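*Asks:* have a look at this prediction, sequence included:
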Amino acid sequence: MTEAPSVAVAIRDVLLTAEPFEKVMAARKTVRAWRQGRLAWRFDVPMPDRPAWPDRPELLPPNRMPKRGRAGSERARIALLHALAHIEFVAIDLAFDMAGRFGGEYPRAFVDDWLSVAGDEAMHFALLDRRLRALGSGYGALPAHAGLWEAAEATAHDALARLAVVPMVLEARGLDVTPATVARVLDAGDHATAAILNRIYTDEIRHVGIGTRWFESGCSIACQVPQPHWQYLVSTYFRGKLKPPFNDSARQTAGLTREYYQALAQ
């Protein structure tokens, strides 16, 4: 009987797919194959240090990113959607890398969860790119932030550090800013974009919850108290600052209580 291909090989293939449409299709295929039991829970290949990405968009440091333009204008909304699409595109790779790099350190349910997150991120990117195209643009038409993979590189050696920084800092930040962004988009009369952002917001509460739950599980195994260990890891591996205001309600729903982040807030 032929042995099933490993989930690690399938994940690596997604990470090494550069073209956005093909990456989304590869992501969906891998998530579906895992759910159907056609991939073995085996980690027999290393993950790449960096995923494959397309030639466009041009990646720029934050201080060289162009301004988005007048709030409420179509140009500003296209710039916003493009920035969000890039975040979701990189988030596909972050979720797959989480499963492929650290899946062997946790129970099988860890891979279940992070591949489900990866499937959500692929869907989010597809929705945002479709909306961009409806507005006469598309992913790759504008420059994008170059630093989104830095957190993955800094935490490639430590699953708890990765969990602390990516879902519990970076994705949690989306919970803080999305409601105000939705309000601005609605003020401009763009209900289609608002619906997409609300869908992403709902999914991201679940993603932060998954990250927090696995972080606490890992801390239990490592005999660490979660909140102070999270603060240590964030102080060590996150290059930015935790800035209020925080969406305490959404964070609380995800299990990310104020005891985690209040001491580091600036």
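*Replies:* All right, it came through fine.
*Asks:* C-alpha from now on. contacts and neighbour counts both.
*Replies:* OK.
*Asks:* now the residue nearest the centre of the chain: which helix or strand?
*Replies:* Centroid check for the chain by C-alpha atoms, centre = their mean gives Ala91 as the closest residue, at 3.2 Å. Taking DSSP states H and E as the definition, one finds Ala91 inside helix 74-102.
*Asks:* included below, for side-by-side comparison, is a second structure:
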Amino acid sequence: MSGKTVAGAIRAALCERDARSKVMAARRVARDWRLGRLAFAFEVAMPDAPGRPEAPELLAPGRMPKRGKAGSERGRIALWHALAHIEFVAIDLALDMAGRFGAEMGPQFVSDFLAVAADEAMHFALLDRHLRTLGSHYGALPAHAGLWSAAHDTRHDVGARLAVVPMVLEARGLDVTPGTIDRVRAVGDERGARILERILDDEIRHVRFGANHFDAWAARLGADPQELWKSLVLRYFRGNLKPPFNDSARLAAGLSRDLYAGVACAKSNGISHASRDGGGFRPSP
């Protein structure tokens, strides 16, 4: 072991501004941790916000331009750019999860979320490469500025972070991705469809990591996991949980319909402690 710490390596990856450098840094910290090259030590704090490239320009949800007609060249590029941005932010979400809460949650928690960070980095690289085959690239269009807000709002509470990020925002990807795959395949983009199928398979595992660690956290508190999850989502999630839900994928990820159906109903009736409206983790195709 070289004397490097996992927290120091994670912070360095989070602070990378260049997209390609962040991808490489995320994969490197996951590999070095897996190979035992990083000490389980948390001597540095995580940054309040991660490093960002100069482009894309980040806009509030209401200022995002329309994507164009589905199937048009403009619409296709806008879709893949939005998906690439989601995966780019997801790298930071996973890194921050491991670096901010790893000391209290333990080495397996760090292992799981660094593996997620490496997956998200790979997803981003695949999506950016696909964008380039369409004559574009990541940063060519504006992007949603609100995706990091869930991390900021839950920076003080690992239970809230687990409840909102993997178990709500990432779980939403399980709902919308199958439909996106169908639309992409319908316009003849088989390569894009295969990329999304790979991402969907990985995201089931990512959500399961979140659900498993949330259950373990609730057990440490002596709390009922379903009731705790519902209370945290109502308090910290800004958007709405809207059907249709991909029940089979959610169940494979450890989320029962009993868990989220009640929250969806409460949200639809306006029962929430959140004061602002944000939005989901996945864009509508």
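*Replies:* Received the coordinates, thanks. Please read these numbers as outputs of a predicted model, since none were measured by experiment.
*Asks:* tell me who's in contact with the residue nearest to the centre of the first structure.
*Replies:* Ala91 of the first structure is in contact with 118, 121, counting by C-alpha atoms under 8 Å, 6 or more residues apart in numbering.
*Asks:* how near is it to Phe125 of the first structure?
*Replies:* 9 Å (C-alpha to C-alpha, to the nearest Å).
*Asks:* now Met47 of the first structure
*Replies:* 22 Å.
*Asks:* look at these two and report which has more neighbours.
*Replies:* Phe125 (27 against 23; other C-alpha atoms under 10 Å).
*Asks:* ok, now which ones touch the more buried one?
*Replies:* 85-86, 88-89.
*Asks:* quick check, nearest of those residues to Asp13 of the first structure?
*Replies:* Phe89 (15.5 Å; C-alpha to C-alpha).
*Asks:* mind telling me what element whatever residue of the first structure lines up with His213 of the second structure is part of?
*Replies:* In the first structure, the residue matched to His213 of the second structure (TM-score structural alignment) is Trp214. Using DSSP H and E, Trp214 of the first structure falls within helix 191-221.
*Asks:* quick one, helices of the stretch 151-285 of the second structure?
*Replies:* 158-164, 171-186, 190-221, 225-236, 247-252, 257-268 (DSSP state H, counting those that start in this stretch).
*Asks:* mind putting those into TSV with mean neighbour count and distance to Ala7 of the second structure?
*Replies:* Converted to TSV, the helices of the stretch 151-285 of the second structure look like this (neighbours: other C-alpha atoms under 10 Å; distance: least, C-alpha to C-alpha, whole Å):
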stretch	mean neighbour count	distance to Ala7 of the second structure
helix 158-164	24	16
helix 171-186	19	27
helix 190-221	18	19
helix 225-236	19	26
helix 247-252	16	31
helix 257-268	16	33
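*Asks:* so for Asp18 of the second structure, which of the ones you listed sits nearest?
*Replies:* helix 190-221 (22.6 Å).
*Asks:* mind giving me the packing neighbours of the closest one?
*Replies:* Judged by 3 or more C-alpha pairs under 8 Å, 6 or more residues apart in numbering; DSSP states H and E, helix 190-221 of the second structure is in contact with helix 107-133, helix 158-164, helix 171-186, helix 225-236, helix 247-252.
*Asks:* the third one vs the first structure, average offset?
*Replies:* The one in question is helix 171-186 of the second structure. For helix 171-186 of the second structure, the mean deviation from the first structure after alignment is 0.4 Å (mean C-alpha distance after the TM-score superposition for the first structure).
*Asks:* off-centre distance for that helix?
*Replies:* Distance, stretch centre to chain centre, for helix 171-186 of the second structure: 16 Å (C-alpha atoms, centre = their mean, to the nearest Å).
*Asks:* rewinding a little: any chance of the contacts of Phe125 of the first structure in a markdown table, plus distance to Ala250 of the first structure and neighbour count?
*Replies:* Below are the contacts of Phe125 of the first structure laid out as a markdown table (distance: C-alpha to C-alpha, whole Å; neighbours: other C-alpha atoms under 10 Å):
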| residue | distance to Ala250 of the first structure | neighbour count |
| --- | --- | --- |
| Ala85 | 22 | 27 |
| His86 | 23 | 22 |
| Glu88 | 19 | 22 |
| Phe89 | 23 | 25 |
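*Asks:* and which of the residues you listed is nearest Arg75 of the first structure?
*Replies:* For the contacts of Phe125 of the first structure, the closest approach to Arg75 of the first structure (C-alpha to C-alpha) belongs to Ala85, at 15.2 Å.
*Asks:* contacts only, for the closest one.
*Replies:* Contacts of Ala85 of the first structure (C-alpha under 8 Å, 6+ apart): 124-125, 128-129, 139.
*Asks:* if we can go back for a sec, could I get the helices and strands packed on helix 190-221 of the second structure as TSV with distance to Leu147 of the second structure?
*Replies:* Listed next are these as TSV, based on distance: least, C-alpha to C-alpha, whole Å:
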stretch	distance to Leu147 of the second structure
helix 107-133	15
helix 158-164	12
helix 171-186	13
helix 225-236	14
helix 247-252	21
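*Asks:* now the spatially closest residue to Val225 of the first structure that is not a sequence neighbour: how far from Arg213 of the first structure?
*Replies:* Closest residue in space to Val225 of the first structure, ignoring its immediate chain neighbours: Cys219 at 6.5 Å, by C-alpha to C-alpha, 6 or more residues apart in numbering. Remark: distance between Cys219 of the first structure and Arg213 of the first structure (C-alpha to C-alpha) = 10 Å.
*Asks:* what number of residues lie near Arg239 of the first structure?
*Replies:* By the measure other C-alpha under 10 Å, the count of residues near Arg239 of the first structure is 12.
*Asks:* right, I'll call it a day here.
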